[in-house]
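A.B. asks: got a sequence here, can you model it:
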Amino acid sequence: MSEANTSPERQGLTPRQARHVRIALSAAIMIAVAVTLVLRLGSTHSVLTLGFYGIALILSGSALVLSRVGRTRVASAVLGVGVAVAIVAEWAIAALR
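C.D. replies: As a prediction, the model looks like this:
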């Protein structure tokens, strides 16, 4: 029996699977942000709304590219911060009105 057969199985995703998951997640969030942007622009014509959702789209695209090159943890942080900033900024603008 060799040593390779006696080691415990690795838990979690492989690096390739993690990249694919982050790429799919980034793409899904990018599509959701784009749809939300179109819906929000239909109800209000605010340059701030366009800016915040534009930034979220850019950060989603950046997370997608980072995931493709293997920087999945950085991509997750960029994606989370980008979406959080867009949501909080939109909420803050709505609260000021």
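A.B. asks: every contact and neighbour count from this point should use C-alpha atoms.
C.D. replies: Will do.
A.B. asks: neighbours of G54, just the number please.
C.D. replies: Other residues near G54 come to 16 when the count uses other C-alpha atoms under 10 Å.
A.B. asks: one more: T44?
C.D. replies: T44 has 10 nearby residues by other C-alpha under 10 Å.
A.B. asks: list the helices and strands the longest helix along the chain packs on?
C.D. replies: For the chain, the helix with the greatest residue count under DSSP state H is helix 15-43. In terms of contacts (3 or more C-alpha pairs under 8 Å, 6 or more residues apart in numbering; DSSP states H and E), helix 15-43 is packed against helix 47-68, helix 72-96.
A.B. asks: now the second one, please; I'll put the structures next to each other:
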Amino acid sequence: MPVRSPLRSGVMSTSDQDRDQQQDHEAGESPAEISGAAAQEQRLTPRQARRLRIFLSSAGMAATAVVLALRIASRSSVLVVGVYGLALILCGVVIELSRNGRTRLGSWLLGAGLVAAVGADWLLIP
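C.D. replies: Take a look at the predicted model:
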């Protein structure tokens, strides 16, 4: 079985990481500086970003369902069902977009859609 280089595979063993930290320490950088630089370089992986968007969309869907139930209890209107029904559909669309890797589009759509739903509730529903 061929040996993979840490540079090509993107995964470093603990001995490689220890060696890099030792080289950085010998170069005069403190561990706090090294960890601060590493924290700045850490970003969400695409998989983590997709899971975060799916979680946020699911939470938005649950919150919208609760608000829909409260609004229907206070006044039953077709407009209430329409506005919040569209918001629920939007959350489902964003979940599907996130599952298919379109996380930025899903984020913008979720933000704009929920703002539009709250705005429509405020403007249209008495």
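A.B. asks: any chance of the helices and strands packed on helix 15-43 of the first structure in TSV, with distance to H20 of the first structure too?
C.D. replies: Below are those laid out as TSV (distance: least, C-alpha to C-alpha, whole Å):
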stretch	distance to H20 of the first structure
helix 47-68	8
helix 72-96	9
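A.B. asks: closest one to Q11 of the first structure among the ones you listed?
C.D. replies: Q11 of the first structure lies closest to helix 72-96 among these, at 17.3 Å (C-alpha to C-alpha).
A.B. asks: residues contacting the residue nearest the centre of the first structure?
C.D. replies: Centroid-nearest residue in the first structure, with C-alpha atoms, centre = their mean: L79, separated by 3.2 Å. By C-alpha atoms under 8 Å, 6 or more residues apart in numbering, the residues touching L79 of the first structure are 26, 59-60, 63.
A.B. asks: how close does the residue lying farthest from the centre of the second structure sit to R19 of the second structure?
C.D. replies: Farthest-out residue of the second structure from its mean C-alpha position, per C-alpha atoms, centre = their mean: E26, at 38.5 Å. Distance of E26 of the second structure to R19 of the second structure, given as C-alpha to C-alpha, to the nearest Å: 10 Å.
A.B. asks: same check on L70 of the second structure?
C.D. replies: Relative to R19 of the second structure, L70 of the second structure is positioned 59 Å away (C-alpha to C-alpha).
A.B. asks: please apply the same query to G60 of the second structure.
C.D. replies: From G60 of the second structure to R19 of the second structure the distance is 45 Å (C-alpha to C-alpha).
A.B. asks: the two: who's more crowded?
C.D. replies: Between G60 of the second structure and R19, counting by other C-alpha under 10 Å, G60 is the more crowded of the two (19 against 12).
A.B. asks: map the more buried one across to the first structure for me.
C.D. replies: Mapped onto the first structure by TM-score structural alignment, G60 of the second structure lines up with I29.
A.B. asks: can you pull the contacts of the closest residue to that match other than its chain neighbours?
C.D. replies: Computed as C-alpha to C-alpha, 6 or more residues apart in numbering, the closest residue to I29 of the first structure that is not its neighbour in sequence is S60, at 6.9 Å. When contacts are counted by C-alpha under 8 Å, 6+ apart, S60 of the first structure is found next to 26-27, 29-30, 78-79, 82.
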